[in-house]
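Novice: Any chance you can model this:
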Amino acid sequence: MRPGDMPGRPRRRPDLTLPMPQRDAPSSLAVPLPLPPPASAPPGAMHPPAGVTTAAAGAAPPPLAELERIRRVGSGAGGTVWMVRHGSTGREYALKVLYGNHDDAVRRQIAREIAILRTAEHPAVVRCHGMCERGGELQILLEYMNGGSLEGRRIADERFLADVARQVLSGIAYLHRCHIVHRDIKPSNLLIDSARRVKIADFGVGRILKQTMDACNSSVGTIAYMSPERINTDLNDGAYDGYAGDIWSFGLSILEFYMGRFPFGENLGKQGDWAALMCAICYSDPPEAPATSSPEFRSFVGCCLQKNPAKRPSAAQLMQHPFVAGPQPLPLAASPSNPS
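Specialist: Next comes the predicted model:
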């Protein structure tokens, strides 16, 4: 269903005006597939993709046989994420187990994505160590973040929120420089650890699995963070800029952290029907930060949540915004389970 056009109310321009860069189109994901492990490799061994050097891939991950499943840390329709531990070193990892009999085309796509994710090395991006197939399951070994996701967290302290935003922005800017568009930035895909380091997760493979599902079964939670022009292709003359779409999703997530609820309305974000949610995103004025927040934060959110994607600054430009470019906070001793 494609909603018809409706006139919108004039909205105040954000306080910060930044020149927009010329964005390159995302490069093709057609890269060499990972080679199978050599015959001498133990069963269940993780393997790096072809063409990735040891320096780029990092230390060789341990074989699955040496990993003990400690506890389940997440699950969904497509699979389960386990916290696992390497017996001899005590090092912890996250093991993402994808269920279902995926056809060859999907498997090849996932292998291509893993080859790219293995080369992604940035402090604000969750590290992918490798992939293997075992017992009909696709298993992906990832960096473990012991604080879990930021979904449902409220971060009312602007100084800490600015630090979260700065970290996520640096990761988005890195991915965009690599011509990688995330397409699913949202609180549940932003992870934190006990040192309050925040990292972006679940790009690439999760998107492929979503594309193989019936569009009618798409979760409302994911639609909630899509930009207006991605939901309704009649907007912006049918053009979709994935880089600008990531900025919208990021801005909405940061505003949600501050408000402690989904900015378009908590019922819409969590329980509302998809048609009402789509209309709210496409035809309502963009949500704004509360008047009680600082002018810098209101300006920052306004820059991210512009209806016209051409007016949204890039991630690199947003890194220069006064809200995130100010003094960085001192380390905080509070548990990440209650970051506010």
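Novice: from here on, contacts and neighbour counts on C-alpha atoms
Specialist: Noted.
Novice: for this protein, which strand is longest?
Specialist: In the chain, assigned by DSSP state E, the strand with the most residues is strand 67-76.
Novice: Excluding chain neighbours, what is closest to the residue most central in space within the chain?
Specialist: With distances taken as CA atoms, centre = their mean, I185 lies nearest the centre of the chain, 3.6 Å away. Nearest residue to I185, sequence neighbours excluded (CA to CA, 6 or more residues apart in numbering): S249, at 5.5 Å.
Novice: one more to line up against the first:
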Amino acid sequence: MTENRSLEELVEQFLEQCRSGNAPEVSAFAAAHPGHASELLNLLPLVLEMEGLNAEITRRLPHQTSEVPELPDSDYRLICRLGSGGTGVVFEALQLSLNRKVAVKLLSPLLLKDTARRGQFENEARVIAMLHHPNIVKVFGAGCSAERCYYAMEFIGGRGLDQCEFSDPREIARIGLQAVRALAYAHHCGILHRDIKPANLLLDEAREVHVSDFGLAFVLRGGGEIVEKEEARSGTLRYMSPERLAHGVNTFATDQYSLGATLYELVAKSPLLPERNPGELAKRICREPVPPLRCSAPDLAAIINKCISFRPEDRYAGMDDLAADLQHFLNHEPVCAAAPSPARRFRLWIKRKPAVAALGFAAAFCAAAFVAALAAGYLRTTAALNQAERNAAVAAATLSQVFARLAEQLPSQKNTQLLSTLLPITG
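Specialist: Okay, here's the model as predicted:
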């Protein structure tokens, strides 16, 4: 019987139906398999996000294939489609009153009567409208009726980080710092994003990052926590923190973990965990610490590894501390996530103060050259004195021999007395 099938088999069956274009409703599919109903309700939305099937299913809907819908009695004219997600489609549009390009997110008509999804969509617009930061997309307006539900936002002429490649760890740190500062601002406003991933970080043409898609955001006042019910848990499985996936616990540390997983993927050019099977991936996230990142920038790796610590208390105390450490890395200063050796500190100081280091090395070289010159002069002088003493000794010995021979050749007593007087002088 179907109820005797494993959870993995049921998930695979659901995915096959989605891929074939006959996607069933999650609730209906779960109800058809009561033995795993609660697990399916929790897992299937995550599977759709991870597999990218939400967007694929949305693309297959007739109302979104080729035609661009209209927004009657609004200030916006939709031009072309930019992308789609689990709840709707994003269009490039023109704001008529100001003649400026904007992006309009339109809720899927199939979800207009879904009270929960519609409320989530409206909440996203309200949350973004509360935030005013250069690295968070701006909302310009919203509108809802029985036929349409939409909001207009800043047009970012770029792409998600999931479509970008980076070769320089410092560029990743610079981009990461922008995202961290945006999230730090959101956290200070009491907003928890809950769906940080590469696709939700948009990189514009000026290489500036913009945090987008606050569809799952919570208002979290006072730095506490929110616990989700199992059936209401949603997000992107691959970037979920262990405490959120296992227990539904949402704190500001969960955003930090998701951002750490994102930065890990950008540096390593591969996901934090390689498992593709949703069940195996979920078990791995909940039960085991992830393998530490190793790269050519050990301090950046230490920062990212701290963000993805298994226990929330082992991560940074807040986004401000994470931002400070990333800034230390960019400034060639020691980071709090790692304890560098004295040699490492010295190398960082050289990178941080190259001009001072160059002057110091030049002064040390000149001092060494001066000492070497003094030593060489001293050695030359000492050698000359020693040579002079040796020459004097040789001359004295030679002179003694000369006088001795003269004494032998002049045997008279008078000359003998004269030589005996001179010989002591030469000796």
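Novice: circling back to that earlier point, what's the following helix or strand after the longest strand of structure 1?
Specialist: Sequence order places strand 79-86 as the next helix or strand after strand 67-76 of structure 1, per DSSP states H and E.
Novice: Just want the angle from that following strand to strand 67-76.
Specialist: 160 degrees (axes from the mean of the first three to the mean of the last three CA atoms, to 10 degrees).
Novice: with structure 2 superposed, average distance for strand 79-86 of structure 1?
Specialist: Comparison of strand 79-86 of structure 1 with structure 2 after fitting gives an average deviation of 1.1 Å (mean CA distance after the TM-score superposition for structure 1).
Novice: Figure out the helix or strand that G245 of structure 1 lives in.
Specialist: helix 242-259.
Novice: try L106 of structure 2
Specialist: Judged by DSSP H and E, L106 of structure 2 forms part of strand 100-107.
Novice: And for Q320 of structure 1?
Specialist: Here Q320 of structure 1, judged by DSSP H and E, is contained in no helix and no strand.
Novice: Now do the aligned residue in structure 2 for it against A184 of structure 2, distance only.
Specialist: Aligned counterpart of Q320 of structure 1 in structure 2: A324 (TM-score structural alignment). Here the criterion is CA to CA, to the nearest Å. By it, A324 of structure 2 lies 11 Å from A184 of structure 2.
Novice: Of the two, which one has the most company?
Specialist: A184 (23 against 16; other CA atoms under 10 Å).
Novice: Under the alignment, what does the more buried one map to in structure 1?
Specialist: Under TM-score structural alignment, A184 of structure 2 pairs with A173 in structure 1.
Novice: surely that match meets Q317?
Specialist: No - under the criterion of CA atoms under 8 Å, A173 of structure 1 is not in contact with Q317, lying 9.1 Å apart.
Novice: Need the overlap of contacts for A324 and A184 of structure 2.
Specialist: Here A324 of structure 2 and A184 share no contacting residue, scored by CA atoms under 8 Å, 6 or more residues apart in numbering.
Novice: okay, stretch 128-135 of structure 2 sits on what stretch of structure 1?
Specialist: By TM-score structural alignment, stretch 128-135 of structure 2 lines up with residues 117-124 in structure 1.
Novice: May I see the buried residues of the matching stretch?
Specialist: Residues of stretch 117-124 of structure 1 classed as buried by neighbour count (16 or more other CA atoms under 10 Å): 117-121, 123-124.
Novice: Check stretch 157-176 of structure 2 too.
Specialist: 158-162, 169, 172-176.
Novice: Farthest pair within the residues you listed?
Specialist: The span of those, defined through CA to CA, is set by G158 and P169 at 20.6 Å.
Novice: how about L98 of structure 1, what's its partner in structure 2?
Specialist: So L98 of structure 1 corresponds to L107, using TM-score structural alignment.
Novice: my guess is that match meets C149, correct?
Specialist: Yes - in this structure L107 of structure 2 lies within contact range of C149 using CA under 8 Å: 5.5 Å.
Novice: Where does the nearest residue to G204 of structure 1 once chain neighbours are set aside fall, secondary structure wise?
Specialist: Nearest non-adjacent residue to G204 of structure 1, counting by CA to CA, 6+ apart: E113, 5.8 Å away. Per DSSP H and E, E113 of structure 1 falls inside helix 104-119.
Novice: quick one: Q256 of structure 2 and N305 touch, right?
Specialist: No - using CA under 8 Å, Q256 of structure 2 makes no contact with N305, being 11.1 Å away.
Novice: hey, where'd the helices end up in structure 1?
Specialist: 54-57, 104-119, 158-177, 205-211, 220-223, 228-231, 242-259, 266-270, 274-283, 295-304, 315-318, 322-325 (DSSP state H).
Novice: Give the aligned range of the first one in structure 2.
Specialist: Per TM-score structural alignment, helix 54-57 of structure 1 has no counterpart in structure 2.
Novice: List the buried residues for that helix?
Specialist: Going by 16+ other CA under 10 Å, helix 54-57 of structure 1 has these buried residues: A57.
Novice: how near is the aligned residue in structure 1 for N200 of structure 2 to S249 of structure 1?
Specialist: By TM-score structural alignment, N200 of structure 2 lines up with N189 in structure 1. The spacing between N189 of structure 1 and S249 of structure 1, counted by CA to CA, is 11 Å.
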